[in-house]
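Novice: Sharing a model prediction with you, sequence too.
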Amino acid sequence: MTDITSFQFQSVDKNVSKMDVARLRLIWAIALFSLGFMVLIGRTLELGLADPVGAVRKTVATKSGRTVIAPVQMARADIVDRNGEILATNLETSSLAVDATMIKDPKGLARKLAEIIPDVPLATFEKRLSSGKKFVWLKRKLSPAQKWKVNALGEVGLKFEREEERIYPHGRLAAHVLGYVDVDGNGLAGLEHYFDDEMKAGSSQVDIGDRTLRTSLDIRVQFALADELSAAMRAHSAVGGAGLVMDVKSGEVIAMVSLPDYDPNDIRGISKEALFNRATKGVYELGSTFKTFTFAAALDEGVVTLNDGYDATKPLRISRFLIQDDHPKARYLSVPEIFTYSSNIGTAQMALDLGTERQQEFLNNIGLLQPAPIEITEVGAPMYPTNWRKVSTMTISYGHGIAVSPLQLATGISAMVNGGRLIPATLIHQTDGVREGKQVIKPSTSRQIRQLLRMVVKKGTGSKASAIGYRVGGKTGTAEKAAAGGYNEKLLISSFVGAFPMDDPQYVVFALLDEPKGIKETHGFRGGGWTAAPVVKNVILRASPILGIAPKEEDEGLYRQIAMKIHDDKKR
């Protein structure tokens, strides 16, 4: 006979076993559900954190011998300014294609697409939709709104192809430096073209670092220069303009502007005039700014000293040419006075004493007789006489008969004020901030040139470039534009090149206006001292706080030697 107590315990054990099994199944179900949920979360995070360009993966071997899965970047590298501000980047977009063999009503679909994408002609849509081809592009780089509307049509033959679009967040600002790309992402101008191979993923060319091209530009200074140059162009109804800000110790171009400009985000219908880079490709006769080089060569060679001078009583006649001063003093002028008052007569005589051979050698040595080396392809070749005669020596001494780019001039002036070192210009950020250069004049000559440039602003033709507290020095330049059979005196190239602070120069600032008109505020004058010098002044006042240069009082003793050699015209 079975013990009833034993039976009861057996029943309880069976019930407990069934409950454990049910509980175990529930736990397993929860665990599997949680695992699946975690997989989904992980995949979502992976997609969210993945490279925005949808990087694909490839197996690579490391130096340690391990094999890892590494991303392969598919986007074009970013371009940033010296502070990391994005100047050019890629955004994902969609392009529209069609399998025309699947389209039953090409004309009807063409009408619908033409309403959504009005910049493509209806006839173009009809032709492509009726082509019978398996793959035909209908429109590259759709906007999000266009993609949504096309998708809403529900047409199975339409296909969206993932692509990338090059975006320039600052628009036309720095357009001539950055350049632009075509619809397939190939660089066609500026840095985009020069570094095209390096900018593309998987390039075997020079490594540009962390997939970012860091330029020398400071977009804040770029804006200040563009703004001031644009304002001057409008005020003087000029047809064009160019400007530069350059670090004299590293050769870095902090800002470069050419006007008119363009928006690299949309290059359709852009004129050749707007695409032309006046700062690097344009070559101009830059007038009296060239006197800086004549004086530097003569002082460095010992041809003259600051105690010498020349008779500027009357114009010089050589053959059929007459060399005269715009604002003649009609007297003997000391060397400092010739520079300060910008005397063509005195400078031409100095050039004759220097001699043609030494003049050519000096100009070649500072890079003015060959195209400027810089990281864009839009670079102009200088123009000068193949037959460098005596009259050429005289006129080139004050900037007539030779044409160079604004970039070349700024680079040369930088060498004149930085202690005499010629440092090639660059658009790429230099991490150490200083570059070695070729010594082209003695440091003592450079100091004299700084004194002369400062006196031009304090007492001479460049007074309107004076920015109080920043010890600006500089030189005006005004030249008639070349025309058939000679020059057109009604059309001027007016410029000013300045450097600051002159006791320890850090930057050169250059401004040029093409065909400026005289206005009431300039008393009808159109020269560089009236039109371009104020641009340089305003840029210095706006850029100096950005560049970390504080205003301070000037040590007058630095310039007393020059000032004593300059006569006070009021006493005469």
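Specialist: All right, it came through fine.
Novice: okay, CA-based contacts and neighbour counts for the rest of this
Specialist: Noted.
Novice: mind listing the strands for the stretch 301-450 of the chain?
Specialist: Secondary structure of the stretch 301-450 of the chain (DSSP state E, counting those that start in this stretch): strands at 309-311, 316-318, 321-323, 332-334, 421-422, 438-439.
Novice: another structure for you, compare them:
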Amino acid sequence: MSLSPFAKTKSVALADINHAAVSEGRIRIRISLVLFLTMIAIVLVRLAEVSLLSPDGHLRLAPDEVIQHRADITDRNGLLLATTLSSYSLYAEPSRIWNPDETADALVALRPGLDVAEVAEQLASDRAFVWVDRGLSPKERQAVFELGHPGLGFRREAKRAYPNAPLGAHLIGWTNIDLIGAAGVERSFDERLTAENAPELAVAMDGRAQFAIAEELKASVEHFSALSAAAVLLDIQSGEIISMVSVPDFNPNKYGAESPESRKNHAAMSTYDLGSVFKPLTMAMALEDGLTTRDEMFDVHKPYKVLNKFIRDDHPATEALSLDYVLAESSNRGTAMLAQRIGKERQQHYLRELGLMGRVPYELSESAYPQIQEFWGEMATVTVSYGHGISVTPLALATATGALLNDGVYVVPTVLKRDATRPPETHRVFSSQVSQDLADMMRLTVVEGTGKKANIPGFGVMGKTGTAEKPSHGGYDRNRLVSSFIAAFPHSAPRYVLIVTLDEPKGLPETYNYATAGWNAAPTAGAIIERIGPMLPGARDLPKTAAIPKEALR
């Protein structure tokens, strides 16, 4: 049966309509797909903007665990002084916090160190992320987690820990919250400690000696009501700093809560007029330049005047003294006579060679420059000869005295343990004979002179007391003293130098109200040597030279 012309026309029209409808549908699908893809692209762009450009957005993509590497620090015997532990940092997403005040109260109940008002303000802010607390232990993290408050999260991070704090705190230093070295060894060796696969770093410090010295120094500060104290123990042959102690000390695990005074390294950063501990250096200068001999007699029992000032001795002699006894009895007059012979130029030359005209050139940034008079005339030359008018650090004086007794050779000090790859940097200052002469003279000072209270049997202690008045209003205050004792041992083969400095110690009935070094710094040094001597290699004296015949030294 054939279709009529009308029916054929209708069929063609219907086909055209269906085709148009399909075409329109396809166009709508394409438009919808384009709109959908455009929306996806906008979302992705916005996410990228938030993640990469927002100050807080990068935290959204932060990995769950970020462990920074920082090598351990040990003492010379392997005692762990600094290490890196895993810890947790607590953050919050304020938009997900239901009740900022309630959440803040709950957090502060677990973390009392937080400020509740500050935390509540953080949780109510419009920021994407906020750090709430850092350095949580696994146990502390679990306690916060069990609160069940939404919007709180944790990020695993590294935390620097000092398991034997405050042992060696001023020398080792600390890192900030981001594990960047902020002081001491941590700061000076930051790059080395953070290098990929960096091995542990061994310092020269002996933890046993450090502990003993710190304990004795704290006891003296308390006993004599001193403001502060410092001590340095130096191996003068290798230049290794075996101990460096400052009191008060601090806990580097909580460095932010410690006072600036406790964090100050007085041994390397505080400068003092150290007094008569300078006298051995002056005598070495005079002997080296051939300006005197050990048997020359000095009329120190007579008044002595320089320019318009009489030079005063605390313990006036009743007769002329040889050079040995000028030192043993700490005569300012005899030392002044030598200083005038030496003169300003040669005196400054030797002080430069001994490192006393600049900062100690060791690895740490904690090294203060000396305070030196602007006008260095004849009177300054005299007063500097016995330790007034020039302020230096205990570390600087210990290093200079080390050069005097180490066969006359200056050794640049180091905080690191020596090995064959790092020989010490040295230069000669005095002859071997002058070095031996001063060792004998300083031994006599301990045996018969002002340093008797530091004479520990078996160690051949050499030394010199030093008491200096503190500068005040253009002059000096006789009631505010800095007392020091510079010790060295053993006499038979000098290896160790120890300096003890007490800032404003007070006189006691048992010291007849004297606050001078012979009554406080010297016995403190003696107590230290008695404790640390048995544990130090090469510290004991040889019997044949443990004592010096008195007749040979007159």
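Specialist: Yep, it's here. Since we're looking at a predicted model, the values are computed, not measured.
Novice: Let me see the TM-score of these two.
Specialist: The TM-score (TM-score structural alignment, normalised by the length of the second structure) is 0.85; 489 aligned residues with a C-alpha RMSD of 1.9 Å.
Novice: circling back to that earlier point, who wins for proximity to residue 182 of the first structure among the strands of the stretch 301-450 of the first structure?
Specialist: When those are compared by C-alpha to C-alpha, strand 421-422 sits nearest residue 182 of the first structure, at 36.3 Å.
Novice: residues in the second structure aligned with the lengthiest strand in the first structure?
Specialist: The residue-count maximum for a strand in the first structure (DSSP state E) belongs to strand 486-500. Using TM-score structural alignment, the residues of the second structure aligned to strand 486-500 of the first structure are 475-489.
Novice: again, but for stretch 188-196 of the first structure
Specialist: The alignment of stretch 188-196 of the first structure onto the second structure (TM-score structural alignment) spans residues 182-190.
Novice: and the strands of the stretch 301-450 of the first structure as JSON lines, adding mean neighbour count?
Specialist: Listed next are the strands of the stretch 301-450 of the first structure as JSON lines, based on neighbours: other C-alpha atoms under 10 Å:
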{"stretch": "strand 309-311", "mean neighbour count": "17"}
{"stretch": "strand 316-318", "mean neighbour count": "13"}
{"stretch": "strand 321-323", "mean neighbour count": "13"}
{"stretch": "strand 332-334", "mean neighbour count": "20"}
{"stretch": "strand 421-422", "mean neighbour count": "26"}
{"stretch": "strand 438-439", "mean neighbour count": "14"}
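Novice: Can you add distance to residue 368 of the first structure and give those back as CSV?
Specialist: Shown next, in CSV, are those (distance: least, C-alpha to C-alpha, whole Å):
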stretch, distance to residue 368 of the first structure
strand 309-311, 27
strand 316-318, 25
strand 321-323, 23
strand 332-334, 27
strand 421-422, 11
strand 438-439, 14
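Novice: Between those, which one is closest to residue 541 of the first structure.
Specialist: Per C-alpha to C-alpha, nearest to residue 541 of the first structure of the strands of the stretch 301-450 of the first structure: strand 421-422, 26.4 Å.
Novice: on contacts alone, who are the packing partners of the following helix or strand past the longest strand of the first structure?
Specialist: Once the chain leaves strand 486-500 of the first structure, the next helix or strand it forms, by DSSP states H and E, is strand 507-514. On a contact count with 3 or more C-alpha pairs under 8 Å, 6 or more residues apart in numbering; DSSP states H and E, strand 507-514 of the first structure meets helix 219-236, strand 240-247, helix 406-417, strand 486-500, helix 533-547.
Novice: can I get the ones you listed in TSV with mean neighbour count and distance to residue 444 of the first structure?
Specialist: TSV is the format used below for these (neighbours: other C-alpha atoms under 10 Å; distance: least, C-alpha to C-alpha, whole Å):
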stretch	mean neighbour count	distance to residue 444 of the first structure
helix 219-236	20	31
strand 240-247	27	21
helix 406-417	28	10
strand 486-500	22	17
helix 533-547	22	26
